[in-house]
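Asker: curious how this folds, go ahead:
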Amino acid sequence: MVVIENPFLAPLAGDDPARLGPYRLLGVVGAGGMGKVYLGVDAEGRTAAVKALRATGDQDPGMPARFRREAEVARSVRGPGMAAALGHGLGDQRPWLASEFLPGLTLTRAVDRFGPLTEADVRELGARLARTLARIHAAGLVHRDLKPSNVVLTRGGPYVIDFGIARPEHGMTLTGAGSAPATPGFAAPEQVLGRRTGPSGDVFALGAVLAFAAGGRLPFGDGHPAAVQFRTVHEEPDLEGVPSALLGVVTACLAKDPAERPEPHEVERRLRAEEGAARGGPWRAAGLPRLRPRRPAWRSGPLAVELARCAAAVDRAVGSAAPEGTPARRRVSAAAAW
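Answerer: You can find the predicted model right below:
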């Protein structure tokens, strides 16, 4: 899987199509095992991330099924925090799937470049991600691969992307221990062991994501995938760097027993309630006015500047390629993933 971040745009190669469905392709924003992702623009000047499956001869046998599943999930789950599905051509000679194009940085990239988020920003990030997971679960689905590279930070907030291995909540099983398709270190213990994986598996992954965002460290380390999986199942997470005020909720999410993990709504409630108590309690007790809520990192500071630069670069790419008379309206959003 490759996560594509903007504003990097490579020119189309000789074997790239010039158009897929209603989208004129302006360039390649990334490539992965399943195919390529293009920056597309329709006749009204609206942008899209257009994913195209590899040619039949170059495909893994499971690719078409996964691609179709991602399209089905994209149509069934909508709302804030998820890139909107714009269309697809699953029956075309070159199957494609279009979604909102999100000019931004993955959480992995943001932490690598700007360091761990503050406690307040982790609370805001976690509350929003928990709310998005609740919507996914309410639709009867489990994401199964939540991780920092599948969280995109945009000027409008975080988005959860890549539903390529999402499944209906009921009857979830894997093929065997150690064969979990999700990323080691973020897949829950039951997923690693090949057992039924339900919504609580996504909560475990959320805890690992928040630990990374707050501490800048992978909670179960890195190295050989089997070693990471062993630590996930048998050892406690490394939460060094996570603020003490966040340890309770993060640890609860990372419980080995799925029955002991909170539901997404409870995670959001705890993050919001504890944040409100920390901000407002002392001021109220002293009879002083409450401080104005601070803007999150994706709305102010160096990270926000970089996100604005990404969005401006996309606008320039579309503007320079658009024919005369094309309306300036755009549908923009963050990074595409595969």
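Asker: please count neighbours and contacts with C-alpha atoms only from this point.
Answerer: OK.
Asker: pull out the buried residues from stretch 69-80.
Answerer: Under the neighbour-count criterion of 16 or more other Cα atoms under 10 Å, stretch 69-80 has 69, 70, 71, 73, 74, 77, 78, 80 buried.
Asker: equivalent analysis for stretch 268-276, please.
Answerer: Buried residues in stretch 268-276, defined by neighbour count with 16+ other Cα under 10 Å: 268, 270, 271, 272, 275.
Asker: and if you look at stretch 243-253?
Answerer: 246, 247, 249, 250, 251, 252, 253.
Asker: so where does the third one fall, helix or strand?
Answerer: If I follow you right, that is residue 249. helix 244-253 (DSSP states H and E).
Asker: Serialize the buried residues of stretch 69-80 to JSON lines and add fields for secondary structure and distance to residue 116.
Answerer: Below are the buried residues of stretch 69-80 laid out as JSON lines (DSSP: H, G, I helix; E, B strand; the rest coil; distance: Cα to Cα, whole Å):
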{"residue": "69", "secondary structure": "helix", "distance to residue 116": "34"}
{"residue": "70", "secondary structure": "helix", "distance to residue 116": "31"}
{"residue": "71", "secondary structure": "helix", "distance to residue 116": "33"}
{"residue": "73", "secondary structure": "helix", "distance to residue 116": "31"}
{"residue": "74", "secondary structure": "helix", "distance to residue 116": "30"}
{"residue": "77", "secondary structure": "coil", "distance to residue 116": "30"}
{"residue": "78", "secondary structure": "coil", "distance to residue 116": "29"}
{"residue": "80", "secondary structure": "coil", "distance to residue 116": "24"}
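Asker: dump the residue contacts of residue 228.
Answerer: 184, 185, 220, 221, 222 (Cα atoms under 8 Å, 6 or more residues apart in numbering).
Asker: still on that earlier bit, between the buried residues of stretch 268-276, which is closest to residue 281?
Answerer: Residue 281 lies nearest to residue 275 out of these, by Cα to Cα, at 9.8 Å.
Asker: next, the structure of the following sequence, for comparison with the previous one:
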Amino acid sequence: MLGPLREDSPRRIGPYGVRARLGAGGMGEVFLGVHDDGGDPVAVKTVRRDVARDPGFRNRFRREITVARSVSGPHLALLLDGDADAEVPWLATGYVAGPTLSAAVRRAGAMDEAEVRMLGAGLARALAAVHAAGIVHRDVKPGNVMLAADGPSLIDFGIARDSGATPLTTTSRMVGSPAFMSPEHVAGSGRVVPASDVFCLASLLCYAVTGRDPFGDGPVAAVLYRVKYVEADLDDVPDALRAVLERCLVADPAARPAAAELAELLDPGAAGRWPDPVAQHIAEHERELARVTALGRPLLPGYTPTEATADSRPELHQLPTQGTD
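Answerer: Coordinates of the predicted model:
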């Protein structure tokens, strides 16, 4: 995940010295930053200049920062700082040294039930905190889950929004990732509610325990059709876990357990630590972070990331004015 800066990459963002480039996407770039006063490294997301010139963008971005600051709880990469009025708007969140869930499954394969229960209980508690703040995350998927030594972390509130607010996307744009959407996502963003995140989390846990998307692959339209009208493929999910996930994957949002209840349902039988291959993967990321921060200067062109970090560059997801990632 830690790559060299480009010639045109910033060397400073707000009070953060930039050390490495983490990734890029349709909205901008993500960098590893270190505060002038020290402390743990952070992930700093910047917004492209052309996006920032959108007349309504800065107001929406400013509101997004305010809403995200209200969230606190376990297993969350919390918003630490941000500036909607900077020439290049930015926000900083806690940096998680570890692979994404998708990278971990690609490398080590599906997880056992106990480890998936540990994963799910942690993420359900994270969602409970998000929902308590009146926010719907809207994009709970393997690429938005980081695995660290102390458990999973839910990242990217870029398309989260106040659940009582007017949708920040246009009705013609889709918010989320097709394989990990809820039926409400497919029906329209205005219908997405906290229970929609629970549906998406259950889909994510199916992926973690089987190694495949619960609604299959293929054209986006076909996947969306299956999400809305066809039951998830739970054939290879262990029976006890399957009974829990089936409650989350029902069509009626009101019939699904709340996030806090789901955490309690998953806790019994949960593992106390990651399986060895995942723990080794995390340790490689930690060593890479230590290596980079010990340099005390930016990574310049020519730096080669280790094999562990090269396979899991983060996805920079859309901010509240945009649609799909």
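Asker: following the helix holding residue 249 of the first structure, which helix or strand comes up?
Answerer: Downstream of helix 244-253 of the first structure, the next assigned helix or strand under DSSP H and E is helix 264-285.
Asker: that following helix versus helix 244-253: what angle between them?
Answerer: On the basis of axes from the mean of the first three to the mean of the last three Cα atoms, to 10 degrees, helix 264-285 of the first structure is oriented at 160 degrees to helix 244-253.
Asker: could you pull out the buried residues of whichever helix or strand comes after helix 264-285 of the first structure?
Answerer: Going down the chain from helix 264-285 of the first structure, the next helix or strand is helix 302-321, by DSSP H and E. By 16+ other Cα under 10 Å, the buried positions in helix 302-321 of the first structure come out as 303-304, 306-311, 313-315, 317-318.
Asker: trace residue 93 of the second structure over to the first structure, please.
Answerer: Under the alignment (TM-score structural alignment), residue 93 of the second structure maps onto residue 99 of the first structure.
Asker: wait, isn't that match in contact with residue 41?
Answerer: No - with contact defined as Cα atoms under 8 Å, residue 99 of the first structure and residue 41 do not form a contacting pair (11.4 Å).
Asker: export the buried residues of stretch 268-276 of the first structure to CSV and tack on distance to residue 87 of the first structure?
Answerer: Below are these laid out as CSV (distance: Cα to Cα, whole Å):
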residue, distance to residue 87 of the first structure
268, 31
270, 37
271, 35
272, 35
275, 39
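Asker: could you work out the most separated pair of those residues?
Answerer: That would be 268 and 275, which, of those, are the farthest apart (Cα to Cα) at 10.6 Å.
Asker: hmm, back to that, other SSEs contacting the helix holding residue 249 of the first structure?
Answerer: Using 3 or more Cα pairs under 8 Å, 6 or more residues apart in numbering; DSSP states H and E, the elements in contact with helix 244-253 of the first structure are helix 199-215, helix 264-285.
Asker: dump the ones you listed to JSON lines, plus distance to residue 13 of the first structure.
Answerer: Formatted as JSON lines, those follow (distance: least, Cα to Cα, whole Å):
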{"stretch": "helix 199-215", "distance to residue 13 of the first structure": "36"}
{"stretch": "helix 264-285", "distance to residue 13 of the first structure": "43"}
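Asker: so of these, which one's packed in deepest?
Answerer: helix 199-215 (a mean of 27; mean count of other Cα atoms under 10 Å).
Asker: report the aligned residue range of the second structure for it.
Answerer: By TM-score structural alignment, helix 199-215 of the first structure lines up with residues 194-210 in the second structure.
Asker: what's the average distance of that stretch to the first structure?
Answerer: For stretch 194-210 of the second structure, the mean distance to aligned residues of the first structure following superposition is 0.6 Å (mean Cα distance after the TM-score superposition for the first structure).
Asker: how far does that stretch sit from the chain's center?
Answerer: Chain-centre distance of stretch 194-210 of the second structure: 13 Å, with Cα atoms, centre = their mean, to the nearest Å.
Asker: again with stretch 40-57 of the first structure
Answerer: Distance of stretch 40-57 of the first structure from the chain centroid (Cα atoms, centre = their mean) equals 20 Å.
Asker: again, but for stretch 177-184 of the second structure
Answerer: Using Cα atoms, centre = their mean, the offset of stretch 177-184 of the second structure from its chain centre is 15 Å.
Asker: what touches both of residue 99 and residue 41 of the first structure?
Answerer: residue 48.
Asker: for residue 55 of the second structure, see how far away residue 207 of the second structure is.
Answerer: 40 Å (Cα to Cα, to the nearest Å).
Asker: my guess is residue 40 of the first structure meets residue 51, correct?
Answerer: No - with contacts counted by Cα under 8 Å, residue 40 of the first structure stays clear of residue 51, the gap being 9.6 Å.
Asker: and the aligned partner of residue 276 of the second structure in the first structure, how many neighbours?
Answerer: Under the alignment by TM-score structural alignment, residue 276 of the second structure pairs with residue 301 in the first structure. Other residues within reach of residue 301 of the first structure, judged by other Cα atoms under 10 Å, total 11.
Asker: which residues in the stretch 101-250 of the second structure form strands?
Answerer: Here the stretch 101-250 of the second structure has its strands, by DSSP state E, counting those that start in this stretch, at 135-136, 145-148, 151-154, 161-162.
Asker: so the last one matches what in the first structure?
Answerer: The reference is to strand 161-162 of the second structure. Strand 161-162 of the second structure lines up with residues 167-168 of the first structure when matched by TM-score structural alignment.
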